[in-house]
Structures are given as C-alpha cells and as structure tokens.
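Q: Next one to model:
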Amino acid sequence: MVQIQYSEKYFDDTYEYRHVVLPPETAKLLPKNRLLSESEWRAIGVQQSRGWVHYAIHRPEPHIMLFRRPLNYQL
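A: Predicted coordinates:
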C-alpha cells in the first residue's frame, strides 16, 4: 500500500509551507477545480497539526497538495 508522503517544512518571510504527495488512488478523490477545506483534506487521510491551509493546486501534478500557514502560528 502506498503511503501519503509529507515534505519537510520550508519558509519565507510570512508563511511556512509543506507539500503532501498523495498516492494515485487517493488523488482520484480530489475535486479538479477547487481547494479543499481542512475537514475535506483530513477526510482523505492527510494528517497535520492545526492551522495548515490548502492554498494552491499544482496543475502539472495535481496529486501534490500545497499547504501553508502563518509563521509563528499558535496552536
């Protein structure tokens, strides 16, 4: 069984970022033209601490979900 893969976090002056690589069978569940809410991405098995937002779709590789949250986010 292929696992969901999580990148290390990376940063700019405003946000911390990470990307999540979904296995093909999970990626098929993604809507094509919109971002997922936290409850939606948790429902497909993505596990992260609070505050992460699915902020962009990488069109060439839609199975890679792009997340960010403000630096110094308080849980």
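Q: CA only for contacts and neighbour counts going forward, please
A: OK.
Q: the helices in the chain, which residues?
A: 24-27, 38-43 (DSSP state H).
Q: from memory Tyr17 sits against Leu71, does it?
A: No - if you go by C-alpha atoms under 8 Å, Tyr17 and Leu71 don't touch, sitting 9.3 Å apart.
Q: The helices of the chain into CSV, with extra columns for distance to His63?
A: Below are these laid out as CSV (distance: least, C-alpha to C-alpha, whole Å):
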stretch, distance to His63
helix 24-27, 5
helix 38-43, 12
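Q: And this one, please, so the two structures can be compared:
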Amino acid sequence: MINNEIRYSEKYQDERGYEYRHVHLPKCLVRFVPRDRLMTEAEWRSLGIQQSHGWEHYLIHNPERHIILFRRKIASDSSNKQTIGGKQTVRNSQHGKENKKCNRN
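A: Below you'll find the predicted structure:
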C-alpha cells in the first residue's frame, strides 16, 4: 500500500521524564530529510509535520529514514505558555511556510 500522508504514533513516556512519538513520512519526502544532522523545528514543520510546541527531533534511525523520532521534556501545562504584557498566552506553533508535498502522479 502506498501512503502519501504523514502518520503520527501514539505518545509514550520513559522514567527519565521524556515523552516520545515517531512520525512516518511518505517515502517521497525522505529526500528532504538531512542525512548527517538532526532537523530544526522550522525544517520538520516545512515537511508538513504538525505538533504542539516543545518537540525536538532527537535521533536518526538510518535503516528507516522515513520515520522521524521526536521527544519532549514532560513538564506542567505552563510549558506551552508564555507571558506577554502580564497576560499568559499559548504559543503559536504555526509557521507561515508552505509545506513540501509528494508528487501524487
């Protein structure tokens, strides 16, 4: 089965205080994944990956480069908030960049 959609795993945790998830990219997007370094948030968002604030690309698994491994530190709900002018607001994680697409031909 050929799948041109990004798929997200369920979240899971470890005893060290991290939450994890892996994201399956369509294989046609693998060419945009750097081979020798981790991606920045702006880079993985430009691929079309959508997650809340705080996730980091933390590991490259070379045998399956289409699976992107993410983690974030488990913290209180206030970790996704910032204070602006004395008011607390939720950070906006959307970037106004166009996402890369697979050619569906």
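Q: Could you get me the TM-score between them?
A: Comparison of the two superposed chains (TM-score structural alignment, normalised by the length of the first structure) gives a TM-score of 0.93, and 75 aligned residues with a C-alpha RMSD of 1.2 Å.
Q: sorry, back to before: have a look at Tyr17 and Leu71 of the first structure and say which one is more surrounded.
A: Tyr17 (21 against 13; other C-alpha atoms under 10 Å).
Q: Nearest spatial neighbour of the more buried one, chain-adjacent residues omitted?
A: Arg68 (4.3 Å; C-alpha to C-alpha, 6 or more residues apart in numbering).
Q: before we move on, what about Arg65 of the second structure?
A: Spatial nearest neighbour of Arg65 of the second structure, chain neighbours left out: Val30 (6.6 Å); criterion: C-alpha to C-alpha, 6+ apart.
Q: The first structure: which residue goes with that neighbour?
A: In the first structure, the residue paired with Val30 of the second structure is Ala27, using TM-score structural alignment.
Q: Would you enumerate the residues in contact with Ser37 of the first structure?
A: Taking C-alpha atoms under 8 Å, 6 or more residues apart in numbering, we find Ser37 of the first structure in contact with Val53, His54.
Q: What separation do you get for the aligned residue in the second structure for it and Ile6 of the second structure?
A: Correspondence of Ser37 of the first structure to the second structure, assessed by TM-score structural alignment: Thr40. Distance from Thr40 of the second structure to Ile6 of the second structure, counting by C-alpha to C-alpha, to the nearest Å: 18 Å.
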